[in-house]
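Participant: build me a model from this:
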Amino acid sequence: MRLAVLLLIALLALGRTAGAQEQAATGFPYTVRFDGLDDTRELSALVRDSSALVSKLDDPPPSRAGLRRRAADDLARFETAARSLGYYDAEFRSDVEPGDPPVLVVTAAPGPVYAVSEIEIRSVDDRSAAIGVELPRRRIGLQPGAPARAADVLSAEAAIVRILQEQAYPLAEAGERSVLIDRDAKTMRVTFRIDAGPAARFGPVAVSGADEVDADYALRRLPWRYGETADIRKVERGRRLLTATGVYETVGVRFADAVGPDGLIPVEVTLTQRKPRSIGAGVSASTSEGAGVSAFWTHRNLFGGAERLDVNGRVSEVETSLTSELRLPDMISNNQDFILGGGLIEERTDGYDSRKVTVGGRFERRISDVLSVDFGATLERSRIEEDSIETQYTLVGLPVGFTVDTSDDLLNPTEGGRTRVRFTPYLETLGSSISFYSMTARHSQYVALDSNRDVVLAGRAAVGSIVGASTGNLPADKRLYSGGGGSVRGYGLQKIGPLDAGGDPIGGSALLEVGAELRWRVFGDFGIVPFIDGGQVYDTERPDLGQELQWAAGLGLRYYTPIGPVRADFAVPLNPRKSDDRYQVYFSLGQAF
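Facilitator: Predicted coordinates:
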């Protein structure tokens, strides 16, 4: 009997040990509920985001005691989070309610939001009048009566330092701030202590690195003059301008650590040169244009002064071309380049065949970071066959135009816009076979619909007009056309507008195009793009707004790569003519516009 009792006790102990081991292996599962935060959406979100109880739901503690310890750690975090939003009286407590699994209940009593009562700005030695710069309250942001939020206090401090750095105090920095909480009045008093440092003017510039590029080229890009009032904005703009040249791999522009006794502060420019040569290739394909391959070769520092030579070649079913362009920077004046170009181009379209030689030169002047103007002259000798009739042309053009580009990326823009306007007269008095005047204007706009820029609404419009000669008298390759992957998707290449008896495009003297698409990066590197395009070509000098546009709609796929998105678009015409194909497919690199 005694042996049986001992055996029973041993079995029970073994069972308890096994149960404890099983619980230790699986942990102590639970769920979480927050009470008292329904009326404080921002605090509720911050509490949940900072909660280990929430983030570690799939990693439960080994026991109930472990859960309580986790909750206790969370309560301290919740109080810190609440204070950062101005809830200085906030209280949190936790309890475990029975259930399967148990429920960890966090009960919050946020209390009132404290307000800013007073803001003081003092120097580090506590003399409030020591900062002799106007500090506009609007830029500082923090105002008496505003919620006592920690983020706003830090933002205001950064704004004060920034204002000083923009107004002759490049070495300004924040000292130790003090915050006084009045729990009776439910207010917060903030005192900022700022070390403005000495006032300074731009001094000598030292350029290091990128020794194969003339240092004067970098110096000419800097947007300030020796002796001007020091301004951090000009330093930042100088960095952007040097980066935009494409000559340098890395760019560093910074003030030195000390102001000289003469009140001048040196500027240090540290550069790393990009590899001067690059080569690349691409492919494209569409149902209307067939397959094509292109290649390029670039030299970014041809003669040591950042001269750029580009050579491009393309072979496809509709085009064979070899073109080159030499860009000479700072010609005659800074921010003005001279571009020499030329090419051999053969086109084989349904409307015409052409072979031509082109040469030209133009000046391109950068007015600002986003605006540039250009003007020049071109000479073309062409032989064009249309309706089995071959005609030779000599055209001398005087193109002039401007570009406004506020977009953030060349191949995959997500914000900003691009406007390009060009006017080119071709005059018999200069040696042209025929006189006429061509004008085109194009604009595209990009709007990100979310903070991550995964959803972008893009739209575009284009208008063109040729005056001085009828459509039939214009060289076929100078007429206006629409239709294809670069204009109105869903229609064959150049197939929108007047057609001859055989269904081939004639082209026109006026053009109107519109389009919109929603670029949605769905997951990872993949996205979809629903789109709609419309356009028309007219035999008149001005678009006839009473004539219906040819519309098309479609869906595209995007695969995003470091060099730009790979594009695949499928489009169908919405109001097709009898001669139009039922659909079109396009493959290429980069967005449609």
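Participant: every contact and neighbour count from this point should use C-alpha atoms.
Facilitator: Noted.
Participant: so which elements touch whichever strand or helix holds Arg189?
Facilitator: For Arg189, the host element (DSSP states H and E) is strand 187-195. Contacting strand 187-195 under the criterion 3 or more C-alpha pairs under 8 Å, 6 or more residues apart in numbering; DSSP states H and E are the following elements: strand 115-123, helix 150-166, strand 173-174, strand 178-182.
Participant: if we go to 7 Å?
Facilitator: Using 3 or more C-alpha pairs under 7 Å, 6 or more residues apart in numbering; DSSP states H and E, the elements in contact with strand 187-195 are strand 115-123, strand 173-174, strand 178-182.
Participant: what does the last one contact?
Facilitator: Same thing as strand 178-182. Thr187, Met188, Arg189, Val190, Thr191, Phe192 (C-alpha atoms under 7 Å, 6 or more residues apart in numbering).
Participant: how about 6 Å then?
Facilitator: Outside strand 178-182, the residues that touch it by C-alpha atoms under 6 Å, 6 or more residues apart in numbering are Met188, Arg189, Val190, Thr191.
Participant: got the angle between that strand and strand 187-195?
Facilitator: 170 degrees (axes from the mean of the first three to the mean of the last three C-alpha atoms, to 10 degrees).
Participant: for the comparison step, fold the sequence that follows:
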Amino acid sequence: MATLAWLAMLSLFAGPTVAAEFPSIELETTSSDTLDGVLRAALNAPELERAAEGGDAKGWQPFVEAERHRLEELIRGQGYLHARVEMPDAADDAGTSDKVTLKPVTGPIFRVGMVEVDGLQDVATDTVRDDVSRQMMEAVGKPARGDLLATLEDEVLWRLRTASYPFVRVTERELLPIPGRALATVRIVVEPGASARFGAVAYSGLVGLRQDELGRLQPFRQGDPYNPDVLERFREALLGHPSVKAVRLRLPEAVDADGQLQLRAEIEEDQLRAEDVAGNYRTGLVAAVSAIAALAIRQVSVASLRPGRSRWPLWFEVVPVLLLTAAFYLIAQRMLLLAFPG
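Facilitator: Alright, predicted model coming up:
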């Protein structure tokens, strides 16, 4: 059988004496190119090199044995639940002092035959339990991989959190082969914790903003069932406020005596920058100077009016007033923001 060879170039790290006694590692191929690629990428060469650098070249067997067990767990995580990695003894012909061959024996790939979620008896409604069960049944027939187990955990946690159980956690998870068949039972044990409702929101970090102003952005009322989607909408609404730079919403560690979550919203306001102040002052001053110049021209030119005409055109009367109004507004706004940041 062909081999995938990784030659331990330890002479670069630990000198020629150690390199001569610490063997190279050869990993035999399997029937799956995908699995072979995973194993090649996972072979922990740096760790073995560090073991050689430790100077105990004659004691390489424990390090390689640990690597063998790690590769076994990796293969089982790909759905080969009965997989093993064989390594001959150093005294055998296949295990000389300068080369060791690791032989993966995968066996059949297992698929999900059943999903069990324990701990749902404490969930208040049948609707939530049925929803979780339907979602879990979608995994039946898929390879019993470790990433599938992680995905199922996330699905269970998310569905219970959206059902007002914010403190749910997984206490146990396992893949159990079904005897005599290449099928496995996925078993997940959860602890739902207490059902929760929204409580009051306490704000911190406010400088120029008012609590009642931010409270109008809340998409829930006190006493509504907790839902993380609603909480995320609240965070996005706060971030959408023009004076808010950053938001962090904190949940308490437990519900209070009324079954409510007393939330805390930490607000960082968007402070006025010095360059913004200077720029707006310049704009205001330009507007003020322009208005004064227009008024001066008007006053100096009054004597030039034709007989029988007592006033300038309406647009020439209005423009200086608008320029002065804009100037006073910009300057007053910047002064207020400097006096009351945020």
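Participant: and the TM-score between these chains?
Facilitator: Overlay of the two chains. TM-score (TM-score structural alignment, normalised by the length of the second structure): 0.63; 270 aligned residues with a C-alpha RMSD of 4.0 Å.
Participant: one step back: where in the second structure does the strand holding Arg189 of the first structure align, residue-wise?
Facilitator: The alignment of strand 187-195 of the first structure onto the second structure (TM-score structural alignment) covers residues 183-191.
Participant: can you check stretch 529-544 of the first structure too?
Facilitator: Counting by TM-score structural alignment, stretch 529-544 of the first structure lines up with no residues of the second structure.
Participant: mind checking which helix or strand the nearest residue to Leu557 of the first structure once chain neighbours are set aside is in?
Facilitator: For Leu557 of the first structure, ignoring the flanking residues on the chain, the nearest one in space by C-alpha to C-alpha, 6 or more residues apart in numbering is Ile528 at 4.6 Å. Using DSSP H and E, Ile528 of the first structure maps to strand 526-538.
Participant: next, the buried residues of that strand.
Facilitator: Gly527, Ile528, Val529, Pro530, Phe531, Ile532, Asp533, Gly534, Gly535, Gln536, Val537, Tyr538 (16 or more other C-alpha atoms under 10 Å).
Participant: show me what contacts the second one?
Facilitator: Just to be clear, that refers to Ile528 of the first structure. Neighbouring residues of Ile528 of the first structure by C-alpha under 6 Å, 6+ apart: Trp520, Gly556, Leu557, Arg558.
Participant: can you pick the most crowded of those?
Facilitator: With neighbours set by other C-alpha atoms under 10 Å, the maximum within the contacts of Ile528 of the first structure is found at Arg558, which has 23 neighbours.
Participant: so which strand or helix has that residue?
Facilitator: strand 550-561.
Participant: buried residues, that strand. List them.
Facilitator: Gln550, Trp551, Ala552, Ala553, Gly554, Leu555, Gly556, Leu557, Arg558, Tyr559, Tyr560.
Participant: so how far is Gly290 of the first structure from the closest residue to the third one other than its chain neighbours?
Facilitator: So that's Ala552 of the first structure. With C-alpha to C-alpha, 6+ apart as the criterion, Ala552 of the first structure has its nearest non-adjacent residue at 4.1 Å, and that residue is Pro573. According to C-alpha to C-alpha, to the nearest Å, Pro573 of the first structure and Gly290 of the first structure sit 19 Å apart.
Participant: who has more neighbours out of those two?
Facilitator: Pro573 (23 against 12).
Participant: shouldn't the more buried one be in contact with Gln550?
Facilitator: No: contact criterion C-alpha atoms under 6 Å: Pro573 of the first structure and Gln550 do not qualify, at 7.6 Å.
Participant: okay, the longest strand along the first structure sits on what stretch of the second structure?
Facilitator: In the first structure, taking DSSP state E as the definition, the longest strand is strand 371-386. On the second structure, no counterpart of strand 371-386 of the first structure exists by TM-score structural alignment.
Participant: and that strand, what other elements does it pack with?
Facilitator: strand 353-366, strand 389-397, strand 400-405 (3 or more C-alpha pairs under 6 Å, 6 or more residues apart in numbering; DSSP states H and E).
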